[in-house]
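# Compute the structure for the input listed below.
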Amino acid sequence: MKSAPTPRVPGATLIRTGAIALCIASLAGCSTIKGWFGGKDDKNTEPAKLTDIISTATVSEIWSADAGKGEGLLGARQGPVVADGRVYAAAVEGGVHAFDLQTGQTVWSHESELQLSGGPGAGDGLVAIGSLDGDVIALDAATGAEKWRAKVGNEIIAAPAIGMGMVFVRSNDGRVTAFDAASGERRWFWNHEVPTLSVRGNDAPVLGPGFLFVGNDDGTVSALSAQDGRPLWDQAIAQQEGRTELDRMADVDGSPVLEDTTLYATSFKGQTMAINAPTGQPMWLSENGGPGQVAVAPSVVVVTEPGDTVFGLDKAGGSALWQQPALARRNLTAPAIHGSYAVVGDYDGYLHWLDLGTGEFAARARAGGDALRATPVVADGILVVQDIDGELSAFRLGQ
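This is a model prediction of the structure:
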């Protein structure tokens, strides 16, 4: 059964009602409630079965490593980050680890008594991460030694963003807090109201020249001044429309993607937008989208819809170039770009490489045996993914 997205109440990790929890956690993306509790439509809620494919790409696993006890059913989409030839990863129980990107060898490990619920962020010689209790810790990227700690008022399940002398932390109550990267002193904070019901999860803020871009649970993207948190513009990716709170869920839960001066963002409501980043003006709007991050290639923008159809959108205008529906209800991750392919992971630990030109399957591999929820990360031609049990797997495309 599909297990995401999971809705949450602002400031809490639990669902408001058992009925809504069952609806979203197990069956999100279904267009009807018919058959949810048994009956002739049960097959319509089952994950699509994998069929044999003709591989046109060669994929090999080059290493695997263990980051500790993973997120399990937490819904945090806890994943790694790559910087300066190292993979930084954390687990809810197991601390923070640095691995060599090429070999998977452990460079350092930092033990922690905290439940580290978000993925780490890395940059400017720091690795920063948040906890279920709102703790923020900053480590020396070279050695893993702790440099400072800070606190926010709610759980953190998004990776911090680091740059311009600050660490930017998005907490689950809609607040962004900026800390001085050297001392951990709070520099500013910004609040954005969270709807009564929203999809469980959020993602890291994105840095641009003088800007901080934040995806919000009400379907908007906000641009802030990175120096002082001053709001610069807001743009709705999707409208909160519908008769019920469930219908109105429009979260922008994946990090927006900035390429040059264009910002790409997608919504759980099923819409994707290209935005002029300096002004906030829309450039195009597509009626295909989903709760995770977009993947941006030279001519294609790839999105995973809530029902787990993968779409390739024309980068210039947003029209659908292709779709791949064969992974329906397999609880797919957001896509990543790996060479000439889009890659998504699923609830059974499989990775699927799709041709960027056609959406056809090119390769498949299994990363451990547990569900993949975090977006795969690609650096120096290597794809790294983390499963919900805390296991990391690295893959390389063959010649």
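# When you work out contacts or count neighbours from here on, use the C-alpha atoms and nothing else.
Fine.
# residues of stretch 285-300 that come out buried?
Neighbour-count burial for stretch 285-300, counted by 16 or more other Cα atoms under 10 Å, picks out 285-297, 300.
# again with stretch 54-72
Going by 16+ other Cα under 10 Å, stretch 54-72 has these buried residues: 57, 59, 61, 63-72.
# ditto for stretch 378-386
By 16+ other Cα under 10 Å, the buried positions in stretch 378-386 come out as 378-379, 382-386.
# and for comparison, fold this next one:
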Amino acid sequence: MRLSPVVVLLSALLAVQLSGCASQPANQAEAADTADETGLPDYNDETDISIEWRKQLGVGAGTAYTRLRPVVSGDTVFMADTSGEVYALDLADGSEQWNVDLEQPVTAGVAQDNGQLFVATRDGFLHCLNSADGSEIWRSRMTSESVAPAGTDAKRVFVHTVDGRVTAFERADGKQAWSYETAMPVLTVRGTGTPLVLDQLVITGFATGKLVALDKTLGIPRWDVRLATPDGRSELERLVDVDGAPIWDNGIIYAASYHGKLAAVSLNGETRWEEEGSTYTSPELALGNLYLTLDSDHIQSYDMASGAPVWTQKALHGRRLGQTSAYGSWLAVADGEGYLHIMNQVDGELVGRKLLRPKPLHVNYPNQTEGTNWRALRGRDMGIRSPLVATDKGLLVYTNAGELLLLSVQTD
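Below is the predicted model:
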């Protein structure tokens, strides 16, 4: 049985928060928005955050623990929804170019490379689509469900499934090239990372707390590094999953684990440095630093050369933060209440904030001014779990309620 503490906490909090929602007149709805500021930290308002466009895509992930994210190729955004639809949108204005229905809930995607899209569905299939029109090129059965986008190279696509396997498929026809399996602990955090595909290696982390490098051609392990060691009396205390995707820069791999560490590892498996840093997410690299959302909801900055801590931002503690994303000279992170927070990369100072609440339905009440039907939002998750995606047109944000937004962030 898989158990995610994050999912349990989200469900409980949402049940409490949404139980009191009802249809309200406009002035009361405005008060509800203002009330959401309670408990938020002060910040220096140095940025202007504006919504360039927003588009509803299906029903969203809601409380289901998926982290679907948009991917950009040229002027096109590709996005999949949990309902099974895959979309191609114009990055400039959000207009739809095409959409297809896979008729199964999507659990992972979208990965894009050289005219092909790769999406995983709940029934255990990997779908390869033509990025020009969404037509299916092939589909192949995986060993289990996948909840992270695939990794790719020119010939193959690599998928990490929740049963602890990494499988390579031929891009030409979807045939399996090899499969690597590792033993799984009794209890794991629901999630895996996207495999990092290099010239000769495929690198990914497992629920055992290990980072493993596989031979890209044969699928056999070349080396492994332990990022976390199971410790504690209960299975929950012994969770050591590596759920974030490793990243690579200038010959060094950076990866982090839950109940473990952030480490810099060379291509031959030698650990250059390691620092404490328990997380569910991937590190972000910018301006010579690594940025990591810790499971304590603190943002930690590390020097990429030595691993030495640079700064810590603790003001967002308890807000169920997602993965950090570098955008210009800023660092962006979204939370479980639907807020986007902007920080300065240099010192972590909070310099901007915007609430990205899903659009409610507007109705006219008898003998009252126009109001907002907040009941239409009942049962919808207001948060943002998917990683933010920086583009040359702005910052793409996909909410748990199924809205995709393009934001511009400028100096105020």
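# What's the TM-score once they're superposed?
Once superposed, the chains reach a TM-score of 0.86 (TM-score structural alignment, normalised by the length of structure 1), with 363 aligned residues with a Cα RMSD of 2.0 Å.
# got a markdown table for the buried residues of stretch 378-386 of structure 1, with distance to residue 108 of structure 1 and secondary structure too?
Shown next, in a markdown table, are those (distance: Cα to Cα, whole Å; DSSP: H, G, I helix; E, B strand; the rest coil):
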| residue | distance to residue 108 of structure 1 | secondary structure |
| --- | --- | --- |
| 378 | 21 | strand |
| 379 | 20 | strand |
| 382 | 20 | strand |
| 383 | 21 | strand |
| 384 | 18 | strand |
| 385 | 19 | strand |
| 386 | 18 | strand |
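# Looking at the residues you listed, point me to the pair that's furthest apart.
Pairwise distances across those (Cα to Cα) peak at 14.6 Å, for the pair 379 and 386.
# What segments of the stretch 251-399 of structure 1 are helices?
Using DSSP state H, counting those that start in this stretch, the stretch 251-399 of structure 1 contains no helices.
# make that the stretch 1-150 of structure 2, sorry
Going by DSSP H, counting those that start in this stretch, the stretch 1-150 of structure 2 shows helices at 5-18, 26-35.
# which one in structure 1 is aligned with residue 112 of structure 2?
In structure 1, the residue matched to residue 112 of structure 2 (TM-score structural alignment) is residue 122.
# same deal with residue 68 of structure 2?
Counting by TM-score structural alignment, the partner of residue 68 of structure 2 is residue 78.
# In space, what's closest to that match - neighbours in sequence excluded?
In space, residue 78 of structure 1 comes closest to residue 119 once its chain neighbours are excluded; the distance is 4.8 Å by Cα to Cα, 6 or more residues apart in numbering.
# For that neighbour, list the residues it contacts.
77-81, 89-91, 129-130, 157-159 (Cα atoms under 8 Å, 6 or more residues apart in numbering).
# which ones are touching residue 314 of structure 1?
Residues in contact with residue 314 of structure 1 (Cα under 8 Å, 6+ apart) are 299-301, 320-321.
# Next: residue 69 of structure 1.
91-94, 389-390.
# Residue in structure 2 paired with it?
The alignment partner of residue 69 of structure 1 in structure 2, by TM-score structural alignment, is residue 59.
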